[in-house]
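Asks: coords below, sequence missing:
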C-alpha cells in the first residue's frame, strides 16, 4: 500500500465529485460576481480601475465554462482519483 497515492486519490475525488453533482454552482459564480459588481457600479459605487464598468458591459467573464465542461472535468477527476486509489492499494 502506498499512502501517498491513496491520499492523492482521495483528494482528487473530494475535489471532483462536487463538480459532477453541482456544476451549475461553479459555472454561475463568475457570471454572478460580474452582474453583482455591474449593479454596484450602476448604483454609484466608485470604479476600482479605469473604465471598469465599460469593461464589464462589453466583455464576458474571463473564465466562464459551461456546466457541461465542468461536469466533464469532474468525470476526468473521478477517473484519475479512482486510478490513483487502485494504484496505491495495489502496491
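Replies: Ah, there it is. Just so it is clear, the structure is predicted and the values come from calculations on it, not from any experiment.

Asks: every contact and neighbour count from this point should use C-alpha atoms.
Replies: Will do.

Asks: wait, doesn't residue 82 sit right on residue 7?
Replies: No: using C-alpha atoms under 8 Å, residue 82 makes no contact with residue 7, being 11.2 Å away.

Asks: put this next to the previous one:
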C-alpha cells in the first residue's frame, strides 16, 4: 500500500464524515447562520455595543451571507458521499 493509497482512503473517510451529516440533518447547518444573526440582534437590543458602524442596521436589513436551503446542502452531501466512496474504492 503506497502513500497515495493511504491519502485516498483518508480523504474518502473525511468526505464521508462530512457528507453524511449534511444529508441526514441539513437543518442543523442551514439554521446556524440565522440563529447567530438573531442572537446578535438580541445582544445589541439588550445594550451590547456594536462591533462596527451600523451593525444593527445591517443585521436587520440583510439576510445572512451563507444561507443555503436544505435541498442545496443535501445535494452537496450526496456529491461528497460519491467522491468519498470513490476515493476509498480507489485507495483500496
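Replies: Everything's here; your move. Here the structure is a predicted model, which is why all the values come from computation and not from measurement.

Asks: who's in contact with the aligned partner of residue 60 of structure 2 in structure 1?
Replies: Superposed on structure 1 with TM-score structural alignment, residue 60 of structure 2 falls opposite residue 57. Counting by C-alpha atoms under 8 Å, 6 or more residues apart in numbering, residue 57 of structure 1 touches residue 38.

Asks: distance of residue 57 of structure 1 relative to residue 73 of structure 1?
Replies: Remark: distance between residue 57 of structure 1 and residue 73 of structure 1 (C-alpha to C-alpha, to the nearest Å) = 29 Å.

Asks: Three-state assignment for the residue positioned nearest the centre of structure 2, please.
Replies: With distances taken as C-alpha atoms, centre = their mean, residue 29 lies nearest the centre of structure 2, 5.2 Å away. Judged by DSSP: H, G, I helix; E, B strand; the rest coil, the three-state class of residue 29 of structure 2 is helix.

Asks: residue 61 of structure 1 now?
Replies: coil.

Asks: what's the counterpart of residue 72 of structure 1 in structure 2?
Replies: By TM-score structural alignment, residue 72 of structure 1 lines up with residue 75.

Asks: for that match, what are its contacts?
Replies: residue 23.

Asks: ok, now residue 53 of structure 1?
Replies: 38, 41, 47.

Asks: tell me which element it is part of?
Replies: helix 52-58 (DSSP states H and E).

Asks: same thing with residue 46 of structure 1?
Replies: Here residue 46 of structure 1 is assigned to no helix or strand, by DSSP H and E.

Asks: distance from the chain centre to the helix holding residue 53 of structure 1, please.
Replies: Chain-centre distance of helix 52-58 of structure 1: 23 Å, with C-alpha atoms, centre = their mean, to the nearest Å.
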